[in-house]
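Visitor: what would the 3D arrangement of this be:
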Amino acid sequence: MTTLSPAVPRVLVDPERWPDVAQVPPGVRARTAAAVTRGLFRRAVDRLAVRVVLPDGTAIGGARAEPGAPTMQLHDLRAFLRRVGSTGLIGFGESYLAGEWDSDDLAELIAAFATGVDALVPAPMKRMRSSYLARQPRADRPSPENSRSNVERHYDLSNEMFALFLDPTMTYSSALLADPAEDLATAQHRKIDRMLDQAGVREGTRLLEIGTGWGELALRAAARGALVDSVTLSQEQLEWARAKVERAGHADRVDIALRDYREVSGTYDAVVSVEMIEAVGLDYLDEYFAVLNRSLAPGGRAVVQAITMPHRRALETKDGYTWIHKYIFPGGALPSTDMLTESAAASGLRCTDDLAMGDSYAATLDRWASTFGTRTDDLERLGFDEVFRRMWTFYLRYSEGGFRAGYLDVHQLTYQQAAA
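Guide: As a prediction, the model looks like this:
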């Protein structure tokens, strides 16, 4: 593998807004890390079904002779190796943000990397990684003091920005698709309706929703005649959801409050929570399920839609700090189904139904990313620069690749109180 001089920057980066994207790691340590990474990267990609094209046109990788293979086009090898050598996967993502590499099919490329994730880093280095990779900042831990700011940094970016790529229901979680070509709003309603059915929501049901989103589930429950209390930590979502409920004429049935889930009081016939558990943090899973249990009236049901990862990987990455943490979801963590089962049982809840729907999430993310990619002019009008656009493209396709590879999954889980 040839080391080349730095390429001409392909993305204009504002150093004040994106300091770690603007600066390639300097110094002896970065040069040494790059030298080690060069050989590791070559050996790793040669085991994977990918094609990596170096700046001089040389192709490497296990599928280098296959034109249809997912391709990584490296524009600045020196910068890429320094970033990955210095900060691992954070550097991998920052290198993409800086325009130092591209891909013709980013999701498939990520899926190939995710499928061979265990081959990418040798076992001795895995054991050492906690000593050289960054750890989650204390200020990002999803404690009661930090959760509000964590949520704001993602969900309060701009309602208008989210509206550019979400379907008209403004539902920011996996749809449940019956067909890959199905209208996304229809598939989102199927997902919501299944959760409400599982929870037994009907006329007169007292329903607690933990995590409001932009209000579609609360609205759909109110249309069934339920009385809904919904809590969120996003001011932007709160305002949007309240206005949505008001326009639909259901303000008398839906109360939306800016409140941490730990502050919820009252007793309900049903509790629902859609992809909010990822913001809870693994250290707080027991507390989260305890809130679900104490909020349920006898005989009530809770339905949780949760993104998960394999148990071993969840344990290995428990205390890590990733690109997703740094740029997308501060304080977030994906549990395993084993962790969910254990925490639910500790609170007195048992799982009575489990629907895995990872394929639907891969398709949902593909729709979002494809739409997002067509909205460059609108994003510029809203003040989002090219680094931000590449960041969200990487995030959406990175997530899609995880679901395509089976590295990630999403479950609708129904819980009832265990018999005394």
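Visitor: CA only for contacts and neighbour counts going forward, please
Guide: Fine.
Visitor: going along the chain, name the helices of the stretch 201-350 of the chain.
Guide: According to DSSP state H, counting those that start in this stretch, the stretch 201-350 of the chain carries its helices in the segments 216-223, 235-247, 285-295, 311-316, 323-327, 337-347.
Visitor: ranking those helices by burial, who's on top?
Guide: helix 216-223 (a mean of 23; mean count of other C-alpha atoms under 10 Å).
Visitor: the inter-axis angle of it versus helix 235-247?
Guide: Angle of helix 216-223 versus helix 235-247, following axes from the mean of the first three to the mean of the last three C-alpha atoms, to 10 degrees, is 30 degrees.
Visitor: that older thread, quick one: the helices of the stretch 201-350 of the chain as JSON lines, columns for distance to residue 355 too.
Guide: Converted to JSON lines, these look like this (distance: least, C-alpha to C-alpha, whole Å):
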{"stretch": "helix 216-223", "distance to residue 355": "18"}
{"stretch": "helix 235-247", "distance to residue 355": "27"}
{"stretch": "helix 285-295", "distance to residue 355": "19"}
{"stretch": "helix 311-316", "distance to residue 355": "18"}
{"stretch": "helix 323-327", "distance to residue 355": "26"}
{"stretch": "helix 337-347", "distance to residue 355": "12"}
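Visitor: what separates residue 271 from residue 209, distance-wise?
Guide: Distance of residue 271 to residue 209, given as C-alpha to C-alpha, to the nearest Å: 6 Å.
Visitor: and for residue 386?
Guide: Separation of residue 386 from residue 209 (C-alpha to C-alpha) stands at 36 Å.
Visitor: which of the two has more residues huddled nearby?
Guide: The neighbour count for residue 386 versus residue 209, taken as other C-alpha atoms under 10 Å, is higher for residue 209 (24 against 19).
Visitor: this one as well, want them side by side:
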Amino acid sequence: METTQYDREEHIFTAFLDPYMKFSSGLFSSHETSFENSVIEMLDFLLDSAQISNGARVLEIGTGWGCLIKRLKERFPHATYTGVSPSAAQITYVREHVDQQAPIHVCAFELAEVQGPFDAIFLSGTFCHLQDKFLQLERIFNLLAEGGRLIIEDSFFRSRQAMEVLRECSARGEVQTAMFGWAELMPLSSLLDISESIGFHLVSCRDFTDDYERTGKEWIRRLAKSALSYPAKKDMLFYLRLANNGWHRNAYCYALTFERPRRVDMPSVLELVNKEA
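Guide: Model prediction:
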């Protein structure tokens, strides 16, 4: 198996990430927001979007370097957390620096034997890595409690046309796969179609493209100034610059909140029509 960014040693990421080690967008609420605070604001936004409270049952698909569980434990120490990650390097980091008892399934979500129900499920930068997205979203729907929320923070193609053009760019695809692992971005409209057919209710959708672009520029600045040695520094700088160049041109970043509706015993439209007749 080829090494991707998820398998690289932590020192590469500590060279440019924030103390929470979040490898996706921050939230810059103003021009004065610092890089470090933007990460905390984004994590709080995600947790608040899921309506997390103490005692909540949380599943994270793709733990990364532990940013979500770290913030979750700070704000809601009595919430229960389950993670899924195929990266041994990241799981080791989480257990050494965040929570040594963190229950994490060491495999891809497609292979994880996870038992619900959960009050909230998070995919932060990991939805694009799911194989057979319809099947996995259907599974996620069934893992949620009624009224439970799914939070997806990820990149999406600007349009179907942009998707087709970029898929034909083999050089870009090779760079992405080498650094990022297998991923399949889709237009936002495709996700909305799939989620609607499964039965999800869309609660909110927020555009974070500008925030992610600003985050990427901060990563590049910090990495360029770091003492990280070559070739790791050169390779990561190339990837970050390539990725950050695509915002608005090819892709947008969105954070979406979906809900599994509660069952409501109501007559169907046909029944109401027949009753009125």
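Visitor: hang on, the earlier thing: out of the helices of the stretch 201-350 of structure 1, which is closest to residue 112 of structure 1?
Guide: helix 311-316 (16.7 Å; C-alpha to C-alpha).
Visitor: quick one: distance of the closest one to the chain centre.
Guide: Centroid separation for helix 311-316 of structure 1 versus its chain: 17 Å, with C-alpha atoms, centre = their mean, to the nearest Å.
Visitor: ok, residues contacting it?
Guide: Helix 311-316 of structure 1 is contacted from outside by 334, 335, 336, 337, 338, 339, using C-alpha atoms under 8 Å, 6 or more residues apart in numbering.
Visitor: hang on, the first one packs against residue 308?
Guide: Yes. Between residue 334 of structure 1 and residue 308 there is a contact at 5.3 Å, judged by C-alpha atoms under 8 Å.
Visitor: quick check: neighbours shared by the two?
Guide: By C-alpha under 8 Å, 6+ apart, no residue touches both residue 334 of structure 1 and residue 308.
Visitor: can you map out the strands along the stretch 1-150 of structure 2?
Guide: 57-61, 80-85, 104-106, 118-124, 144-157 (DSSP state E, counting those that start in this stretch).
Visitor: residue 287 of structure 1 pairs with which position in structure 2?
Guide: For residue 287 of structure 1, the aligned position in structure 2 is residue 135, judged by TM-score structural alignment.
Visitor: swap in residue 402 of structure 1?
Guide: By TM-score structural alignment, residue 402 of structure 1 lines up with residue 246.
Visitor: structure 1: which residue goes with residue 201 of structure 2?
Guide: So residue 201 of structure 2 corresponds to residue 350, using TM-score structural alignment.
Visitor: which residues touch that match?
Guide: Contacts for residue 350 of structure 1 (C-alpha under 8 Å, 6+ apart) come out as 341, 344, 415, 416, 417, 418.
Visitor: could you do residue 334 of structure 1 as well?
Guide: Applying C-alpha under 8 Å, 6+ apart to residue 334 of structure 1 gives the contacts 278, 281, 282, 307, 308, 309, 314.
Visitor: and of those residues, the nearest to residue 408 of structure 1?
Guide: The closest of the contacts of residue 334 of structure 1 to residue 408 of structure 1 turns out to be residue 309 (C-alpha to C-alpha; 4.8 Å).
Visitor: so that closest one touches residue 403, yeah?
Guide: No. If you go by C-alpha under 8 Å, residue 309 of structure 1 and residue 403 don't touch, sitting 9.6 Å apart.
Visitor: looking at these two, which is more packed in?
Guide: When residue 309 of structure 1 and residue 403 are compared for neighbours, residue 403 comes out ahead with 28 against 22, by other C-alpha under 10 Å.
Visitor: remind me which helix or strand the more buried one belongs to.
Guide: Assigned by DSSP states H and E, residue 403 of structure 1 falls within helix 386-405.
Visitor: following the chain onward from that helix, which element is next?
Guide: Using DSSP H and E, the next helix or strand after helix 386-405 of structure 1 towards the C-terminus is strand 409-417.
Visitor: and the contacts of that next one?
Guide: Identification of contacts with strand 409-417 of structure 1 by C-alpha under 8 Å, 6+ apart yields 174, 195, 198-199, 293, 298-309, 348-358, 361, 403.
Visitor: same thing with stretch 96-106 of structure 2?
Guide: So stretch 96-106 of structure 2 is in contact with 66, 69-70, 81-88, 91, 94-95, 112, going by C-alpha under 8 Å, 6+ apart.
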